[in-house]
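**Student:** predicted coordinates and the sequence they were generated for:
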Amino acid sequence: MASALSDSRVSAEHIPVKLVIAGPFGVGKTTIVSALSEIKPLNTEEVLTQAGTLVDDLTGVSDKTTTTTAIDFGRLTLPGAVLYLFGAPGQTRFQVLWDELVRGALGVLVLADTRRIDESFAVLDLVENAGIRYAVAVNHFPDSPDYPLESVRKALDLDPRTPLMVCDARDPASARASLIALVEHVRELVLS
């Protein structure tokens, strides 16, 4: 039996980079991995059950019908690097996966939602406790209130050096810009 070779865009000259996409439930992690991935992304989306609606807080995302039950995975090749994207599930019951998921990761892109900004604290705590570098992207939803980024920075108590940007997880260019900001931030920290 013959097998196909991997995508020719990924060569020995490409540095493999593991990045994690994190954030609270319903913030757009699956969406951003799907928008960025050059391969068919692995999504572990399942329909929300009645029992799940009793466990998961659907405030602000009441029209959400699916949830990630393990991880999302995608790949994006950039000049000189291939980014392996791992989307973390947002519910607290999946935090047991966290240590394994971030092991070996260069950084974490934390997605935030201004409709439910307080839900970002638990994720930021996980990231900071892991000692991993991160950037924050505010995923803009049609009904999201618009706040100046400095107000969001203050509300999240972010270090002034932590990259913070607005992102539309559905838009590949916007999502890519967020990832590039994360990678550049990590690069600056490593080189300094």
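**Tutor:** Cool, got the structure.

**Student:** please make it C-alpha for all contacts and neighbour counts, starting now.
**Tutor:** OK.

**Student:** what number of residues lie near residue 130?
**Tutor:** Neighbour count for residue 130, taken as other CA atoms under 10 Å: 13.

**Student:** can you check residue 50 too?
**Tutor:** 8.

**Student:** what segments of the chain are helices?
**Tutor:** Assigned by DSSP state H, the chain shows helices spanning 29-36, 50-55, 98-102, 120-130, 149-156, 172-191.

**Student:** so what's the gap between the fourth one and the chain middle?
**Tutor:** Right, helix 120-130. Distance of helix 120-130 from its chain centroid, counting by CA atoms, centre = their mean, to the nearest Å, is 13 Å.

**Student:** got another one to weigh against that:
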Amino acid sequence: MPYAPSSDAARAGRAGAPPEELKIIVAGGFGVGKTTMIATVSEIEPLTTEERLTIASSGIDNLEGLAHKATTTVAMDFGRITFDDPFSLILFLFGTPGQERFWFLWDDLGHGALGVVVLVDTRRLEDSFAAVGWCEQRHLPFVVAVNEFDNAFRYTPDEVRQALGLAPCIPVVTCDVRQSASAMNVLITLVGHSLELSRTPNPGALT
């Protein structure tokens, strides 16, 4: 892994220009693992807006395949990661709510973002189309990260790409968002993809 999160002491002693700050969105369907991913990699106590699921959401939130899910994000999640080598970089992570009734928040959260991680659960792949379409319509760089749940069937990245109708240039990676190195690799892939697009004369044509 080319980057390593740094300590506050190391950052305080680092000379030169202040670190570059980048905003990243973690999007995807309901219960796909967005809150878990941000909590796994954040160097600070993550800010969450989790509320308990109640009978009031019955018939609104699709809990198929999510029998043990008891809470849901109603506004956003927030975390932060700092890297020192080879670049001085701070990533601010914003997780979107997954339920359709909260999609109106996505545009505000996406303002000024470097790019988007679209987190996917292959057991509920249809829930990913909204996030993919949102990125494409707004010409936001994005990567698709397949969160490999313990009881989910394993598909290759090419199979997922075909199922979601993705352009060949969109990175598709597999991950376990409970594992720091795995989740970090997704973020590094997104940053690299976004920087590559920024050097392309017409990046909108690639996404």
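**Tutor:** Good, I have the coordinates. Keep in mind that what you see is a predicted model, and the values were worked out from it rather than measured.

**Student:** which one of the helices of the first structure lies nearest to residue 87 of the first structure?
**Tutor:** Closest to residue 87 of the first structure of the helices of the first structure, according to CA to CA: helix 29-36, at 5.8 Å.

**Student:** tell me the mean distance between that closest one and the second structure once they are aligned.
**Tutor:** For helix 29-36 of the first structure, the mean deviation from the second structure after alignment is 0.3 Å (mean CA distance after the TM-score superposition for the first structure).

**Student:** I would like the range of the second structure that aligns with stretch 49-69 of the first structure, please.
**Tutor:** Aligning stretch 49-69 of the first structure against the second structure (TM-score structural alignment) gives residues 54-74.

**Student:** between the two ends of the matching stretch, how far is it?
**Tutor:** End-to-end span of stretch 54-74 of the second structure (CA to CA, to the nearest Å): 13 Å.

**Student:** and for it, what's in contact with it?
**Tutor:** With contacts defined as CA atoms under 8 Å, 6 or more residues apart in numbering, stretch 54-74 of the second structure is touched by 30-31, 35, 48-53, 96-99, 102, 123.

**Student:** what sits against the most centrally placed residue in the second structure?
**Tutor:** In the second structure, the residue lying closest to the centroid (CA atoms, centre = their mean) is residue 26, at 2.5 Å. Contacts for residue 26 of the second structure (CA under 8 Å, 6+ apart) come out as 34, 93-96, 116-119.

**Student:** which among those residues count as buried?
**Tutor:** Among the contacts of residue 26 of the second structure, those scoring as buried are 34, 93-96, 116-119 (criterion: 16 or more other CA atoms under 10 Å).

**Student:** same list, the residues you listed, but as CSV with distance to residue 166 of the second structure please.
**Tutor:** Formatted as CSV, these follow (distance: CA to CA, whole Å):
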residue, distance to residue 166 of the second structure
34, 21
93, 24
94, 23
95, 22
96, 21
116, 14
117, 14
118, 12
119, 14
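
**Student:** matching residues in the first structure for stretch 117-128 of the second structure?
**Tutor:** Residues 109-120 of the first structure are the counterpart of stretch 117-128 of the second structure, counting by TM-score structural alignment.

**Student:** still on that earlier bit, of the helices of the first structure, flag the one that's most buried.
**Tutor:** Of all those, helix 29-36 has the most neighbours on average by mean count of other CA atoms under 10 Å, namely a mean of 25.

**Student:** map residue 191 of the second structure onto the first structure.
**Tutor:** Superposed on the first structure with TM-score structural alignment, residue 191 of the second structure falls opposite residue 183.
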